[in-house]
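**Q** Following is a predicted model, sequence given first.
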Amino acid sequence: MNLDHDPARRPSMLIVDDTPDNLVLMSDLLKDAYLIKVANSGEKALKIVRRGAPPDLILLDVMMPGLSGHEVARELKDDAQTRDIPIIFLTSLSSEQDEALGLGLGAADYITKPIRPPVLLARVEMQLKVKAAADILRDHNARLEQEVARRTQELMAVQDATISAMTWLCEMRDNETGNHIRRTQRYIEVLANHLRHHPRFAHFLDDATIMLLFKSAPLHDIGKIGIPDRILLKPGRLTPEEFEIMKTHTTLGRDAIAQAEKHLGIDVPFLRLAREIAHGHQEKWDGSGYPEGRSGDDIPISARLMAVADVYDALISRRVYKPGMPHAQAVKTIQEGRGSHFDPDIVDAFLARADGFREIAERFADTEADMARQIDALAFIADPP
């Protein structure tokens, strides 16, 4: 081993033995190449390791009064701060069972007494080389993890910015307010958290998916960007022909998100959920919805959750062409749609968390300024400049 004569840069070693002559012998043998610390008991060894910079290697006797070498090794290997320090057992216990026990405790090597200096020096040097390589690999992996974390944070920021920009486009085109978006994404989060342990939904609703549902929900009506203003902002009831055009917003939304996925060339979970929600949130449990007339479990869970969230908010929301429905009446309407419009189990979750829905609706209620913007939008359609 090419040793550096600067003491501050030499490998450090802790020698643990209850026999003073052995400590002197080992120290004399190793002191020219290594920084040496000694301990005459297992208890002192643990104190030395834990109170300062950990040694690069530990030479550890097995049979000692108090804590044995085996017990010291167990404590060191159970501690995340010390488990990577290589341990070489130095012991008079020479059976195969003793060696297997020592190596099984995580020791890097096992040398029996009496010590042969050339053998000890060679095996110490080998273990220090292995440790140096492992340290380099750990440092490299730590840097990689930091870089992955940084890139992930950047991707999350880009994802959030993309959602924000697309949501802003929806708000600019629709006469509903940004508060509708904020409310519906919180409604869907409440439902998902309530159902996360339900037998029908537990396979789908883990922490990551619930977070992605929250992020994807604002894009449920993104397809309305493609609906003409004369229909999208019409203050009264749509004609059958106009309604057929309005219904296409589900397909337009799906296709817009699918196009974004195609350009990316990779599967992006939040876009997949956003596509499901945009396309399927107007489907009904009994198959009478649109655009495809899907029914039951054939409708994605994400879309079934959004169906309840979206309808509840539409019912309670005041618009220039209708008053908002009282919470209790909206709850009754959702309940009446159990098993026809909505998944029965999701309705049950809604009924269990109805007070939470009401709190969200009150916290993100539309203001008079929101209503004024709706009126301005309608005025623009009625009398464009």
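**A** Arrived safely, thanks for sending.
**Q** okay, CA-based contacts and neighbour counts for the rest of this
**A** OK.
**Q** Which parts of this structure are strands?
**A** 12-16, 35-39, 57-61, 87-91, 109-112 (DSSP state E).
**Q** Quick check: the gap between the residue nearest the centre of the chain and residue 150.
**A** Taking CA atoms, centre = their mean, the centroid of the chain lies closest to residue 208, which sits 5.4 Å from it. Residue 208 sits 19 Å away from residue 150, taking CA to CA, to the nearest Å as the criterion.
**Q** okay, now the one to match up with it:
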Amino acid sequence: MDFFFNIIAVDDNKVNLMLIEHLAGAIGHRVKSFSNPVDALEYVQTNEIDVALVDYMMPKMNGIELTKMIKAIQPDVPIIMITAVNDDNTVKIGAFESGATEFLTKPIDTTEFKARLNNILTIRKYRKMLSERALHLQSEVEKATEVIRAREFEALALLGRVAEYRDEETGEHILRVGNYARIIAEGMGCTPEFCEQIFHTAPLHDIGKIAVSDTILNKQGKLTPEEFQIMKKHTVFGCDILKNADSPYIRGGAAIAGCHHEKYDGSGYPEGLKEEDIPLDARIVALADVFDALTSKRPYKEAWPFEQAVEYILGERGKHFDPKAVDAFMEGIDRVVEVYNNHKHV
């Protein structure tokens, strides 16, 4: 791998600049020279440099001041301070404290100059190689992670479809609930990763219904109290099915499956959790699930009109539903309408 280093030299004496250019050129490097430190700073602001050779005694600003400013722009760049001050340790200490990497005195010893510049550039080269290797590895890891994530989401989709074979409405129901949940999560300011995850995990909320008998699941009319107690167990069944998975996405689905019938005021089931004790994703899916259930035709009821279902959601703010989730739902109501119309019981 070939490296072309961007080296700058800053000195108000043009003869000194010519000497630096000659010495660097003797070991195969080109130098961009500046007699005005202000011009050098402007260059550093828009160009990545690999090393700066800075004179100490200059008008307008000295080398220590310039070093501090360069370091403020490019903290990792090595800087060699060059000065005719031989015995003043204050200057040396000030140079190193400002961020200088090396310190050379005038007249410049050509052998020492070449050795120190080569050493700094060698270190710079290996750091660049490591950085590029790290970026390559990061890219490969991201690609592999994306493949794994895609497979995880595929598995979630397949799990979510399991319930389709038990309930004819569930196929579109889980699609709508996933979309509603994502709209709410985005409105609540959740991270993009969380919003993407809940879109894929929300469809698992009723996975436990595979353990409920068809007689109860598809009963025409209202369930008896005994039947309802059995139906309520689908939350526990769903959590048990998913909770021991290695996948964090499926484990997230377990929290949703187990808690999506909990209510914000603590009157829900199976545990009677309330407020922040209910996992956030379950609080979001609780609203999405109820809204879709209200606006969907089921064996035991007709679909509610859209507006009536929205009024119910608003009326349950702080009771059944997290107030923040309700507010986010209302903020995204135009998108909710779009999902409702595009996936209406087809």
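**A** Alright, I've got the coordinates. Bear in mind that the values here come from a model prediction, so they are computed numbers and not experimental data.
**Q** what's the closest of the strands of structure 1 to residue 308 of structure 1?
**A** Closest approach to residue 308 of structure 1 among the strands of structure 1 (CA to CA): strand 87-91, 61.0 Å.
**Q** count of residues packed around the aligned partner of residue 152 of structure 2 in structure 1?
**A** Taking TM-score structural alignment, the alignment pairs residue 152 of structure 2 with residue 159 from structure 1. For residue 159 of structure 1, the count of nearby residues is 16 (other CA atoms under 10 Å).
**Q** before we move on, what about the one 10 residues further on?
**A** Other residues lying near residue 169 of structure 1 total 14 when counted by other CA under 10 Å.
**Q** Run through the residues that contact it.
**A** For residue 169 of structure 1, the contacting residues are 222, 225, by CA atoms under 8 Å, 6 or more residues apart in numbering.
**Q** what do we get in structure 2 for it?
**A** Using TM-score structural alignment, residue 169 of structure 1 pairs with residue 162 in structure 2.
**Q** Over to residue 188 of structure 1?
**A** Looks like residue 188 of structure 1 aligns to residue 181 there (TM-score structural alignment).
**Q** and what of residue 292 of structure 1?
**A** Aligned against structure 2 by TM-score structural alignment, residue 292 of structure 1 finds its counterpart in residue 271.
**Q** Now do the residue nearest to that match when sequence neighbours are not counted against residue 285 of structure 2, distance only.
**A** Leaving aside its chain neighbours, residue 271 of structure 2 sits nearest to residue 262 (7.3 Å; criterion: CA to CA, 6 or more residues apart in numbering). According to CA to CA, residue 262 of structure 2 and residue 285 of structure 2 sit 10 Å apart.
**Q** out of those two, which sits in the more crowded spot?
**A** It is residue 285, of residue 262 of structure 2 and residue 285, that has more neighbours when counted by other CA under 10 Å, with 31 against 27.
**Q** Look up how far residue 177 of structure 2 lies from the nearest residue to residue 222 of structure 2 once chain neighbours are set aside.
**A** Nearest residue to residue 222 of structure 2, sequence neighbours excluded (CA to CA, 6+ apart): residue 300, at 5.8 Å. Residue 300 of structure 2 is 20 Å from residue 177 of structure 2, where distance means CA to CA.
**Q** what's the answer for residue 45 of structure 2, then?
**A** For residue 45 of structure 2, the distance to residue 177 of structure 2 - CA to CA - is 50 Å.
**Q** So between those two, which is more surrounded?
**A** Shown here are residue 45 of structure 2 and residue 177; by other CA under 10 Å, residue 177 has more neighbours (31 against 14).
**Q** For the alignment partner in structure 1 of residue 108 of structure 2, the count of nearby residues, please.
**A** Superposed on structure 1 with TM-score structural alignment, residue 108 of structure 2 falls opposite residue 115. Using other CA under 10 Å, residue 115 of structure 1 has 15 other residues around it.
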